[in-house]
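**Student:** Structure, please.
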Amino acid sequence: MRPLGKKAKSTAPSSPATTGIDVLPDGVLKHILGFLPSPEAVRMCVLARRWRHLRRHATGLRVSCLAGGKAGRDGSPSPKRIRDFVDRILLLRGHAPLETFELRFCTFDEDGDGDDASCLSRWLRHVVECKVRTLRLENVWVDGFELEDRPLVSRRLTRLELEGLDLKNGFCDFSGCPSLQYLVIESCEMRDADKVSSESLKHWRMTSCILSKDSSTVIHARSLVSLRLDGHLYRAPVLEIMPSFQEAFVRVIHENLDSGYSDDYSGACDDEDCYSCYGAVDGNYKCVLLEGLSEAENLALISESKAGLKQCPTFSRLKTLLLNDRWCVAPAFPALTCILKHSPVLEKLTLHLFSKGHGHKMEMIGRYNPTDKTAAIPEHLKEVQVKCEVVDEKVHKVEDPPIYSPREASFTMELRGEK
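**Tutor:** Here you go, the predicted model:
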């Protein structure tokens, strides 16, 4: 009991109660810091000593190395300052586990001595030692920025995104990344890549990449489930056996920049300069692109020139097929007829006719009527969907190819209005 006349000492805390974002546990704050660009994350550290500790253990690093002039005269940081900044933040965090590392750069070589590549390689080795799971490298300016010609080795890496880089043959060997499942390659040069290999890869997107003129790049990815090949230049890649393969989107542009040929999917192409399709499969020269896609269940083929297909492989598992108007050349429809005759279990055919992008305003759907047998229509083809901007004379010409006919009683066409 305290003496009479004396007040009890206050038990209230001497510092104000923690409020706002500070009440969150360390694990949540580390995750939040991982989504901030690195300069902003550094600025957060002036709030308190706790934040400095959290920054060193943030789950992600997002660095943008968009330097200005040699001395940063335009107000942006100089290449040397950026390089020192990245070196500093990597040094401070040590080898703390890292979920995501994103690097967007133009140059960090101030004196032009070619130190960019060695600097980038040093950073890559560091984040790999941090057991990074998602890695993105984007070159936004330097033309022909080469990565080291040796394999990337990481047991933890699950997603890799590369943009604007020159990929050599050694780097494209991903056998040292046994957990890699997602690969995104955009606007990269792969002229020297003879083979891309991964036993674990499941999803691959390759957009606007330059491949070899002389030989087809071999793709070894036995676990691949989906592929998006959008606008490659020069020879099409050869896809090796993929037992788990399910779906693919392939858009072929005018590949042969030297000779002017653009015979996109010509399975009977006799011209060795036709880069888009010509190549050896099992000792025979044929359309290597379609051969590699023949095990797909869902397939979209977009061509920017008339597809002159004369022969093609059998698509024994193909259930849904999407083609654009370049496959539907009247009056004989050779390419369309060829691929449909070699699709014995096809159930749904979708045609995108004379539309730009996804701007389809009209849609016609034809469904199979089993009560009326017509030899021209295979029984397995249950639905034909036609999407277009407007139903005009060009569309009417494509409505009536010999393999299916909406005017036959076996197919009932339903016209829908604007989407």
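**Student:** make it CA atoms for all contacts and neighbour counts henceforth
**Tutor:** Will do.
**Student:** which residues touch Gly292?
**Tutor:** Residues near Gly292 by Cα atoms under 8 Å, 6 or more residues apart in numbering: 238-241.
**Student:** try 6 Å
**Tutor:** If you count contacts by Cα atoms under 6 Å, 6 or more residues apart in numbering, Gly292 has them with Leu239.
**Student:** Mind listing what's buried along the helix or strand encompassing it?
**Tutor:** Following DSSP states H and E, one finds Gly292 within helix 288-293. By 16 or more other Cα atoms under 10 Å, the buried positions in helix 288-293 come out as 288-293.
**Student:** now do stretch 339-355
**Tutor:** For stretch 339-355, by 16+ other Cα under 10 Å, it's 339-340, 342-354.
**Student:** With stretch 400-413 instead?
**Tutor:** By 16+ other Cα under 10 Å, the buried positions in stretch 400-413 come out as 400-401, 404-406, 410-413.
**Student:** what's the burial count for the closest residue to Trp141 other than its chain neighbours?
**Tutor:** Residue nearest to Trp141 in three dimensions, not counting chain neighbours: Cys106, with 4.8 Å by Cα to Cα, 6 or more residues apart in numbering. For Cys106, the neighbour count with other Cα atoms under 10 Å is 19.
**Student:** run this one through as well so I can compare:
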Amino acid sequence: MRPAKRGKGEAPPDSADGPTIESLPDGLLQHILGFLDARQAVRTCVLARRWRHLWQSATSLRVWEAKLAKIRAFMEHLLLLRTGSPLHTFELWFDAFRDGDGPRVNFWVRFALLCKAQVLKLGSSFPVQTGFQLDDLPLVSQHLRVLVLAGVVLKNRTCDFLSCQSLEQLDIVKCLLPCVRKISSKTLKFLSIINCRFNQDQKTHFSDSPMGLQTAVLVLTLGTVVMTTVTLATVLKMTIGACSVLLEGLSEAENLSLIAESKTFVFKRDLKQCPTFSNLKTLLLNDYWCVAPDFHELNCILKHSPVLERLTVHLFSTGPKHKLRIRGSWNPAEISAAISDHLKIVEVKCEVIDNGVVKLLKFISTFNICFNIDEVEILQQ
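**Tutor:** The predicted structure follows:
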């Protein structure tokens, strides 16, 4: 008896030896193809008749190429043959480009948005001073949720994300923002700006309407930045270079990390009118905020954090360079009204216990926290 004809998109029956990749439905295979480089996905068309057109509806389109000149014709044919099939992810990474590549890449980006892409990642490893330039036009999408831009030059209107009505996550890494006055969004929850360059003669505002941010990572290298959003709900981590961020904009954070790299820049103006961190429960500071003999910056922040529960201090070391951890805990025998009576846990991470570390421990001890130097934890040899 002739076998029943298989319907469109229906997987072939399992073999006698059990399920095979051929037994998977078309939709799942198109999802799997989306994890491959686009050229590898296209090459699967030679595997069998069933695979001839599967790549045209792959749910993601990823292209990694050193030189854009090598993929111009490929991308134009690829986008034409996809005929507007919906995309979940569009990802394009490249090392080098020519002046004529700009209009093409901008077209590819707009095409991906027309295909309802939910995740868009565009990156160049070119030096940020001469990076690839996106058109100075707002991105428009009702579907885009995640946008990652790396090594790209952004103009003012490009950073107006009000037309991206579903955008929740924005990552801008090693980008040049020479004339950006405002980064605007009403839906953004996760903001990351790392090692970017701003115009040092112009202030950049992060939206003049609440963004409802849950997480913000700001690692800035040049320029003046003003945080006007005061609705940070979860984490705000900042590395301060030649920039100024108003502490008032951080006052609603629950978990706050202040990591300053510059040894000359201080929040003196902000600290004179230090806001109350009414929701702050977890605080991370580096040695920049813990300067002997009076520890003014640390003292000021602690006194304005009425519900602080946990304090972590990184002294003269970062990340994997930490060698020692000194734990402190609340001393029930004494009561200090100077700072939060919720503060129960203090951690100090450092490379070595020197005079500076001892001075800091003595200062924190005045706030009803006890340290046991004999129980120092060794983090690495």
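**Student:** sorry, back to before: counterpart of the residue nearest to Trp141 of the first structure over in the second structure?
**Tutor:** Aligning on TM-score structural alignment places Cys106 of the first structure opposite Asp95 in the second structure.
**Student:** Can you classify that match as helix, strand or coil?
**Tutor:** Recorded secondary structure, Asp95 of the second structure: strand (DSSP: H, G, I helix; E, B strand; the rest coil).
**Student:** can you pull the contacts of it?
**Tutor:** By Cα under 6 Å, 6+ apart, the contact list for Asp95 of the second structure reads 66-67, 124-126.
**Student:** got a list of what Phe97 of the second structure touches?
**Tutor:** Leu68.
**Student:** try 7 Å
**Tutor:** Phe97 of the second structure is in contact with 67-68, counting by Cα atoms under 7 Å, 6 or more residues apart in numbering.
**Student:** the helices in the stretch 51-200 of the first structure, which residues?
**Tutor:** Ranges of helices in the stretch 51-200 of the first structure, per DSSP state H, counting those that start in this stretch, are 79-93, 116-129.
**Student:** buried sites along the last one?
**Tutor:** Think helix 116-129 of the first structure. For helix 116-129 of the first structure, by 16+ other Cα under 10 Å, it's 116, 120, 124, 126-129.
**Student:** Over to stretch 84-97 of the second structure?
**Tutor:** Here stretch 84-97 of the second structure shows 86-94, 96-97 as buried, counting by 16+ other Cα under 10 Å.
**Student:** Identify, from the residues you listed, the entry nearest to Phe190 of the second structure.
**Tutor:** Thr89 (18.1 Å; Cα to Cα).
**Student:** neighbouring contacts of stretch 408-417 of the first structure?
**Tutor:** 361-369, 372-374, 405-406.
**Student:** Between which two of the residues you listed is the distance greatest?
**Tutor:** Most distant of the contacts of stretch 408-417 of the first structure, by Cα to Cα, are Lys361 and Lys373, 31.8 Å apart.
**Student:** what ranges do the strands span in the stretch 301-419 of the first structure?
**Tutor:** Along the stretch 301-419 of the first structure, counting by DSSP state E, counting those that start in this stretch, strands occupy 320-324, 348-353, 362-368, 383-388, 411-416.
**Student:** What residues in the second structure pair up with the shortest one?
**Tutor:** In other words, strand 320-324 of the first structure. Counting by TM-score structural alignment, strand 320-324 of the first structure falls onto residues 282-286 of the second structure.
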